[in-house]
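Undergrad: Here is the input, now give the coordinates:
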Amino acid sequence: MMQIEPIQPKTLTGGAPLSAADKLEQAFLEEMLKYCGPSASEGGFSGGAGEEQFSSFLTREHAGQMARRLDLGFAGLLEGRA
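TA: Model prediction:
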């Protein structure tokens, strides 16, 4: 008899919770990505209204991943070590 192992869901955030400085960096990066990040597709291969409605979630996730990997120095500014 064949045994099928249960599927374990992966975490979407991929790591520890963001610190206050990382959350600030995420918000900053999210605003920057709104203007210079990937734009919505057009034409036959676009996601249509659904892509427009949910693109902010993808932008937020991209900004969160970038905040985990980059150090913009916001932690030093928040602690007064500028």
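Undergrad: hey, let's count contacts and neighbours off CA atoms from now on
TA: OK.
Undergrad: Show me what the helix or strand hosting residue 55 is packed against.
TA: Using DSSP states H and E, residue 55 maps to helix 48-69. Applying 3 or more C-alpha pairs under 8 Å, 6 or more residues apart in numbering; DSSP states H and E, one finds that helix 48-69 contacts helix 20-36.
Undergrad: and the angle from the helix it packs on to helix 48-69?
TA: Counting by axes from the mean of the first three to the mean of the last three C-alpha atoms, to 10 degrees, helix 20-36 lies at 140 degrees to helix 48-69.
Undergrad: who's in contact with helix 20-36?
TA: 59, 60, 62, 63, 64, 66, 67, 68, 72, 74, 75, 78 (C-alpha atoms under 8 Å, 6 or more residues apart in numbering).
Undergrad: One more, please, to line up against the first structure:
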Amino acid sequence: MEIRSVPGAAQMAPATAAPADQLEQAFLEEMLKYCGPKPMQNGFSGGAGEEQFSSFLTTEYAGILARKLDLGLSIGGEA
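TA: From the prediction side, this is the model:
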């Protein structure tokens, strides 16, 4: 029987975004909270579930926008 080693935490760690990209995403997320898409207010609205999970959608929208846009928040040539 052959036992293979388990990769260390450094090998398994996912690639993290640059700090400037994280800042851009946080900025866009805050902006989308106020001017982003609002839930419907009729019989077909999502109710309590929509209220609870809408922040996840806002976070995803901000992540997509941060990847597509460059707000110029990097310092000294960082990505």
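Undergrad: what's the TM between chain one and chain two?
TA: TM-score of the superposed chains, computed with TM-score structural alignment, normalised by the length of structure 2, equals 0.73; 64 aligned residues with a C-alpha RMSD of 1.9 Å.
Undergrad: returning to that earlier point: tabulate the contacts of helix 20-36 of structure 1 (JSON lines), appending neighbour count.
TA: As requested, the contacts of helix 20-36 of structure 1 are exported to JSON lines (neighbours: other C-alpha atoms under 10 Å):
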{"residue": "59", "neighbour count": "19"}
{"residue": "60", "neighbour count": "18"}
{"residue": "62", "neighbour count": "16"}
{"residue": "63", "neighbour count": "24"}
{"residue": "64", "neighbour count": "22"}
{"residue": "66", "neighbour count": "16"}
{"residue": "67", "neighbour count": "23"}
{"residue": "68", "neighbour count": "19"}
{"residue": "72", "neighbour count": "15"}
{"residue": "74", "neighbour count": "17"}
{"residue": "75", "neighbour count": "17"}
{"residue": "78", "neighbour count": "12"}
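Undergrad: okay, those residues in JSON lines with distance to residue 41 of structure 1 next?
TA: Below are the contacts of helix 20-36 of structure 1 laid out as JSON lines (distance: C-alpha to C-alpha, whole Å):
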{"residue": "59", "distance to residue 41 of structure 1": "14"}
{"residue": "60", "distance to residue 41 of structure 1": "18"}
{"residue": "62", "distance to residue 41 of structure 1": "17"}
{"residue": "63", "distance to residue 41 of structure 1": "20"}
{"residue": "64", "distance to residue 41 of structure 1": "22"}
{"residue": "66", "distance to residue 41 of structure 1": "22"}
{"residue": "67", "distance to residue 41 of structure 1": "25"}
{"residue": "68", "distance to residue 41 of structure 1": "27"}
{"residue": "72", "distance to residue 41 of structure 1": "30"}
{"residue": "74", "distance to residue 41 of structure 1": "33"}
{"residue": "75", "distance to residue 41 of structure 1": "36"}
{"residue": "78", "distance to residue 41 of structure 1": "38"}
